[in-house]
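Student: following is a predicted model, sequence given first.
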Amino acid sequence: MDAFKVEDLGYNGVATDVAPNGSDGGAKQPEQNTSPGRARNELKVELPSSCDPPGPNNPPKQLVWIIFGATGHIGRSLTSCALRHNDLVVAVGQTHVNTPASMKNWHPNCLGTLCDVRSRTTVEAVITKTIAHFGRIDLIANCSGTAIIGACEDQDEHEIRNQIETNFMGTLNILQLSLPYFREQAHGRYLIFSSTSGALGVPGLGPYCASKYAVEGLIEALLYEVDAFNIKATLVEPGLVRRDDPDQPEREKIVGTGLPLYGHFLIKPASEPYSSPTSPAQHYKRMVQWLGDRQPTSVVKSAELVWQLGHCSFPPLRLLLGSFAVESIRDRLRCVIEEGEDWRELNWPSDESPGAGDDKDEKEDPERDEEADDDVKVEAAHS
């Protein structure tokens, strides 16, 4: 009699027959790849069913993407993911970082171009070029951004304005210049990359947080305004995302190499008051330097979820990527709710519940009660 067999989910994500005590139970086991990177790649990630993600019940159609910031941290993985799924992509690099030659020959389904999102002229040129090349635009993802790591006091006016101009005004430029086209075709979708720093203040990222808070408010307001035109938008809030999966070299071939260690974050030397090793203003610098490329959230899986977001039927207002994003934003919201409860009774005497004062006034005003009775009698007489 064969030994009792159980299913074991190996590193390669394949269910294999394994008998207790290490015996094979007469079954031949397939060779397993124990690479953790391989395991990460083959584990399935999917949006919740409430979003109606692409699948057998919602077959994905070929969409035309514009991806601003396509040469950056998450942008290039999203570009690669969309191309792998046979979508058509306009990959937009940065005018002051990339070159026209570096944006060519990425993929047969990809058109590379350059843009500075702070300049409305260059944003408009990207939109015009996309329509001329692919005939339409289905969705726009804005992955562009910049940040300075440093105390609020240490950042000069130029650095602060550049973060606001890039992160907030750049997003606004994209929205204002593409909305007329989306309204005319009666559909469109925006995937706007915010950050966990758009939901909570992070020491060392003050102006960056301010720019992302502004983006969050902008998109929330915009959704009410454009819902009647069948235009959707989602805020993507990543948290501590690894730059690239090392087991995906084909992604490097498609979208190039050479990302800086901290992506779009620039570290500014601290002034003397904020230079101590334990200074709160140095918090984010310490964190990114300690993590390096060991961030807990996979950029490859994040890109896959964002691609599904572009194809799902019911996109959410926010997509939180990674446990750090979920837990930190949840804790922040819990603090806001608890603080609100502290002030809920502020406008009422401590020994009275809301509305008690109104009842007391009514009891202490017999003349008002008599007037009300007279009104009732008059109405009864007329009836």
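Tutor: Yes, it's here. Numbers count the residues shown, from 1 in each chain.
Student: from here on, just use CA atoms for contacts and neighbour counts.
Tutor: Noted.
Student: which residue ranges of the stretch 251-383 of the chain form helices?
Tutor: Residue ranges of the helices in the stretch 251-383 of the chain, as given by DSSP state H, counting those that start in this stretch, are 283-291, 299-311, 323-342, 356-363, 366-382.
Student: correction: the stretch 51-200 of the chain
Tutor: 73-84, 120-134, 157-163, 170-185.
Student: and the ones you listed: which comes nearest residue 300?
Tutor: helix 73-84 (6.2 Å; CA to CA).
Student: show me what that closest one is packed up against.
Tutor: Secondary-structure packing of helix 73-84 (3 or more CA pairs under 8 Å, 6 or more residues apart in numbering; DSSP states H and E): strand 64-68, strand 88-94, helix 249-255, helix 299-311.
Student: flag every buried residue along the helix or strand hosting residue 39.
Tutor: Assigned by DSSP states H and E, residue 39 belongs to helix 36-42. Of the residues in helix 36-42, 38-41 count as buried by neighbour count, 16 or more other CA atoms under 10 Å.
Student: how about residue 83, what does it touch?
Tutor: For residue 83, the contacting residues are 89, 107, 109-110, by CA atoms under 8 Å, 6 or more residues apart in numbering.
Student: wait, which of these is closest to residue 16?
Tutor: Residue 16 lies nearest to residue 107 out of those, by CA to CA, at 37.3 Å.
Student: which one is the closest one nearest to, not counting chain neighbours?
Tutor: residue 254 (6.8 Å; CA to CA, 6 or more residues apart in numbering).
Student: quick one, what contacts the one you found?
Tutor: By CA under 8 Å, 6+ apart, the contact list for residue 254 reads 80, 106-107.
Student: okay, one more to line up with it:
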Amino acid sequence: MAQRTWLITGISSGFGRHMTEQLLERGDHVAGTVRNLHAADDLKAAYGDRLWIANLDVTDTPAVHAVVDQAFEQLGRIDVVVSNAGYGLIGAAEELTDEQIIHQINTNLVGSIQLVRAALPYLRAQGGGRIIQLSTVGGQAAFPGGSLYHATKWGIEGFAEAVMQEVAPFNIGVTIVEPGGARTNFRHHSLKLGPRMEAYDISPAAGARRIAEDKTAVSMGDPAKMAKIMIDSVDQHPAPKRIALGSDSYQAIHRALTGRLAELEAQRELAFSTDFPKGQ
């Protein structure tokens, strides 16, 4: 197993933390970003120079580019870039504040886009590499109460799918990861709620709020197993375009895709009817 150097955003918790722990344990090097430098003190104490840490808020575009520049310049080569940092915003579209909407988009969508843009010149120059973009089951299936979260995840999936085609000639692979619920602290620390409007108590969107507020719920997904699959995907050639993780993710995405396909196929004649006749 070849040793690699990884750049991972958001290593203080969740999948970023699980991946970092597994990678350091097996002997790889990790350049990790956190918003609180002390959040990785235990890892730094245990693994020393194999963990490079930088403070980063991915909503700060100049800082994203500066940290990526520093990581590549100081570490020489980075084999895998993992765009992991993000959070969920819950509430009906009308309930959310303008500030919440902007911050959600700047974190999950713009931050991820700028991370990839900052890394691509280095990956091209070194002759290749991998990009792993963390998405979610909510990047393919949509649920009431998650409209802005879905907007960012559907958006970043479209971006990543286009980029994977753009950079294929440079030996750069891109993989989108779509986990379902996992036993991380995402539900407790990475979900934000919009202000409640009583009018939406009768809306399906209220269900998402209740789920987010229920601190006793336990997800089925094992984050350590999921992190290992993400890590192992780098050994697959070509890079898998998408990886669904968790039975809930598979089932929800399967329902969403088959439903959309059925609706599309029912419109075939209508779609073709809008073309000019052949030869004209």
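Tutor: Structure received. As the structure is a computational prediction, the values presented were derived from the model and not from experiment.
Student: what's the TM-score here?
Tutor: Overlay of the two chains. TM-score (TM-score structural alignment, normalised by the length of structure 2): 0.90; 271 aligned residues with a CA RMSD of 2.1 Å.
Student: format the buried residues of helix 36-42 of structure 1 as CSV; extra columns: distance to residue 347 of structure 1.
Tutor: Formatted as CSV, the buried residues of helix 36-42 of structure 1 follow (distance: CA to CA, whole Å):
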residue, distance to residue 347 of structure 1
38, 59
39, 57
40, 53
41, 55
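Student: from residue 40 of structure 2, how far out is residue 53 of structure 2?
Tutor: Residue 53 of structure 2 is 8 Å from residue 40 of structure 2, where distance means CA to CA, to the nearest Å.
Student: swap that for residue 104 of structure 2, please
Tutor: 24 Å.
Student: residue in structure 2 matching the residue nearest to residue 107 of structure 1?
Tutor: In structure 2, no residue is matched to residue 254 of structure 1 (TM-score structural alignment).
Student: could you do residue 180 of structure 1 as well?
Tutor: When structure 2 is aligned by TM-score structural alignment, residue 180 of structure 1 is paired with residue 121.
Student: so what's its match up against?
Tutor: Taking CA under 8 Å, 6+ apart as the definition, residue 121 of structure 2 has no contacts.
Student: next: the one 10 residues further on.
Tutor: Under the criterion of CA under 8 Å, 6+ apart, the contact partners of residue 131 of structure 2 comprise 80-83, 116, 172-175.
Student: out of those residues, which comes closest to residue 197 of structure 2?
Tutor: Using CA to CA, these come closest to residue 197 of structure 2 at residue 83, 33.4 Å.
Student: list the contacts of the spatially closest residue to the closest one that is not a sequence neighbour.
Tutor: The shortest distance from residue 83 of structure 2 to any residue other than its chain neighbours is 5.0 Å, reached at residue 133 (CA to CA, 6+ apart). The contact partners of residue 133 of structure 2, by CA under 8 Å, 6+ apart, come to 82-84, 112, 160, 174-177.
Student: now residue 289 of structure 1
Tutor: Counting by CA under 8 Å, 6+ apart, residue 289 of structure 1 makes contact with nothing.
Student: repeat the analysis, applying 10 Å as the threshold.
Tutor: Residue 289 of structure 1 makes contacts with 261-262, as judged by CA atoms under 10 Å, 6 or more residues apart in numbering.
Student: apart from its neighbours in sequence, what residue is nearest whatever residue of structure 1 lines up with residue 191 of structure 2?
Tutor: In structure 1, residue 191 of structure 2 lines up with residue 265, judged by TM-score structural alignment. Distances taken as CA to CA, 6+ apart put residue 147 closest to residue 265 of structure 1, at 4.8 Å, once the chain neighbours are dropped.
Student: hang on, isn't residue 195 of structure 1 packed against residue 324?
Tutor: No. Taking contacts as CA atoms under 10 Å, residue 195 of structure 1 lies outside contact range of residue 324: 11.3 Å.
Student: tell me which of the two has more neighbours.
Tutor: More crowded of residue 195 of structure 1 and residue 324, by other CA atoms under 10 Å: residue 195, with 23 against 18.
Student: map the more buried one across to structure 2 for me.
Tutor: In structure 2, the residue paired with residue 195 of structure 1 is residue 136, using TM-score structural alignment.
Student: leaving out chain neighbours, which residue sits closest to its match?
Tutor: Leaving aside its sequence neighbours, residue 136 of structure 2 sits nearest to residue 178 (CA to CA, 6+ apart; 3.9 Å).
Student: which ones are touching the one you found?
Tutor: With CA under 10 Å, 6+ apart, residue 178 of structure 2 has these contacts: 133-140, 153, 157, 242-246, 249-250, 253.
Student: if we use 8 Å, what do you get?
Tutor: By CA under 8 Å, 6+ apart, residue 178 of structure 2 lies in contact with 134-139, 242-245, 249.
Student: can you check residue 179 of structure 1 too?
Tutor: By CA under 8 Å, 6+ apart, the contact set of residue 179 of structure 1 is empty.
Student: quick check: it vs residue 303 of structure 1, distance?
Tutor: Between residue 179 of structure 1 and residue 303 of structure 1 the computed distance is 24 Å (CA to CA).
Student: before we move on, what about residue 126 of structure 1?
Tutor: Taking CA to CA, one finds residue 126 of structure 1 at 22 Å from residue 303 of structure 1.
Student: now do residue 143 of structure 1
Tutor: Relative to residue 303 of structure 1, and taking CA to CA, residue 143 of structure 1 is found at 11 Å.
Student: can you check residue 297 of structure 1 too?
Tutor: 11 Å.
Student: now the common contact residues for residue 195 and residue 324 of structure 1.
Tutor: Common neighbours of residue 195 of structure 1 and residue 324 (criterion: CA under 8 Å, 6+ apart): residue 239.
Student: need the contact partners of stretch 113-123 of structure 1.
Tutor: 68, 90-96, 98-100, 103, 126, 144, 165-166, 169-171, 173-174, 177.
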